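K.L.:
have a look; sequence and predicted model below, questions after that.
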Amino acid sequence: MNARLNFLENPVAAKYVKHLVAASRAVTDSALPTATQELVKLRASQINGCGFCVDMHTKDALHHGEDATRLHMVAAWREATVFTDAERAALELAEQGTRIADAAGGVTDEAWANAAKYYDEDQLAALVCTIALINAFNRGNVMLQQPAGDYQPGQFG
């Protein structure tokens, strides 16, 4: 299977991706824990059906030392006992931020307040940016039918 358009070879798309990657580095360098970033990216990618990003963020999380059991449980995080309360708050925010159209008003005040109990303002900003960025990547990859399964950690820098 080939993607409908090669983002890295098309000059318009490559410029777009370059800026998204630069924006994602600002989040990566934030105080938001790497594990939380990867869990949020994985959950949003699962919801959006982005196989490429599910593959990437599962492998990146494992590469950064994440436990495989936790990764297997992300889709069922509400019932899983392997996540901290802070991670649960981030996953809830990610779900609501990804499924904005499902609820009038988007993210609930309750979900926001719960996340704010565990993350300071800079971490919340990084969390919002992470959710927005992964959704942008997911949507592009899904529209282009980006093939999944061959990603290797470090492949994109």
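P.N.:
Perfect, I can see it now.
K.L.:
only C-alpha atoms from now on, for both contacts and neighbour counts.
P.N.:
Will do.
K.L.:
now do the contacts for the residue nearest to the spatial centre of the chain.
P.N.:
By CA atoms, centre = their mean, the chain has its centre lying nearest to Lys41, at 1.5 Å. By CA atoms under 8 Å, 6 or more residues apart in numbering, the residues touching Lys41 are 53, 57, 130-131, 134.
K.L.:
can you tell me the element it falls in?
P.N.:
helix 34-48 (DSSP states H and E).
K.L.:
what's the distance between that helix and the middle of its chain?
P.N.:
4 Å (CA atoms, centre = their mean, to the nearest Å).
K.L.:
check it against this one:
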Amino acid sequence: MDARLDIFANPIAGKVMRHINSAGKILTDSTLPAATQELVKIRASQINGCGLCLDMHTKDAAEAGETAVRLNLIAAWREAKVFTDAERAALELTEQGTRLADGAGGVTDEAWANAAEHYDEDQLAALVGLIALINVYNRVNAITRQPAGDYQPGMFG
């Protein structure tokens, strides 16, 4: 499948993506653990069906040392014993923050309180920003049908 729009070659799309990528750099440099960041990106991308983001973030996570077992169990994190309580809280917040339109009423106070037990205010701010940002990437990629499968770690910087 070919992309509908080359989001890197088009001057307007390219400019928007550079700004979005700048926000991503701020989040990457936060104190939110890198492994948690990848879990969040992968889970939101699974929910949204974004092949390019799944391709990228599973490969980046593996390159950073994430195990195949954990990568394979992200979609079933509730039943898996391989995630910490903090990671579970981040995954729950990710799911609720990604599924806003599913009629669940947004993020529950319980999910927020659980995340707040494991992350300080700066980490929570990074987590909220990351959930929002990966949802933006997922939507851009889905709308423009960006193909998946060719990503190599380090390819985009």
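P.N.:
Good, I have the coordinates. Just so it is clear, the model here is predicted, and its values are computed rather than measured.
K.L.:
TM-score for the pair, please.
P.N.:
With the length set by TM-score structural alignment, normalised by the length of structure 1, the two chains reach a TM-score of 0.98; 157 aligned residues with a CA RMSD of 0.7 Å.
K.L.:
about what we covered before: mapped onto structure 2, which of the contacts of Lys41 of structure 1 hold?
P.N.:
Retained contacts for those in structure 2, judged by both residues aligned by TM-score structural alignment, their matches' CA atoms under 8 Å, are 53, 57, 130-131, 134.
K.L.:
those residues, buried ones only, as a ChimeraX selection?
P.N.:
Listed next is the ChimeraX selection for buried residues among these, using 16 or more other CA atoms under 10 Å:
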select :53,57,130,131,134
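K.L.:
which of the contacts of Lys41 of structure 1 fall in helices?
P.N.:
53, 57, 130-131, 134 (DSSP state H).
K.L.:
quick one: which of those residues is nearest Val107 of structure 1?
P.N.:
Among these, Ile131 lies closest to Val107 of structure 1 (CA to CA), at 11.9 Å.
K.L.:
excluding chain neighbours, what is closest to the closest one?
P.N.:
Ala94 (5.9 Å; CA to CA, 6 or more residues apart in numbering).
K.L.:
wait, isn't that neighbour in contact with Ala44?
P.N.:
Yes: counting by CA atoms under 8 Å, Ala94 of structure 1 touches Ala44, with 6.3 Å between them.
K.L.:
what ranges do the helices span in structure 2?
P.N.:
Under DSSP H, structure 2 gives helices at 11-28, 34-48, 51-63, 68-73, 85-98, 109-118, 121-144.
K.L.:
what number of residues lie near Val69 of structure 2?
P.N.:
Residues near Val69 of structure 2, counting by other CA atoms under 10 Å, number 10.
K.L.:
that one and Val128 of structure 2, how far apart?
P.N.:
26 Å (CA to CA, to the nearest Å).
K.L.:
could you do Asn138 of structure 2 as well?
P.N.:
Taken as CA to CA, the span from Asn138 of structure 2 to Val128 of structure 2 is 16 Å.
K.L.:
neighbour count winner among these two?
P.N.:
Asn138 (24 against 16).
K.L.:
ok, now which ones touch that one?
P.N.:
45, 48-50, 53.
K.L.:
nearest to Phe156 of structure 2, of those?
P.N.:
Among the contacts of Asn138 of structure 2, Cys53 lies closest to Phe156 of structure 2 (CA to CA), at 12.2 Å.
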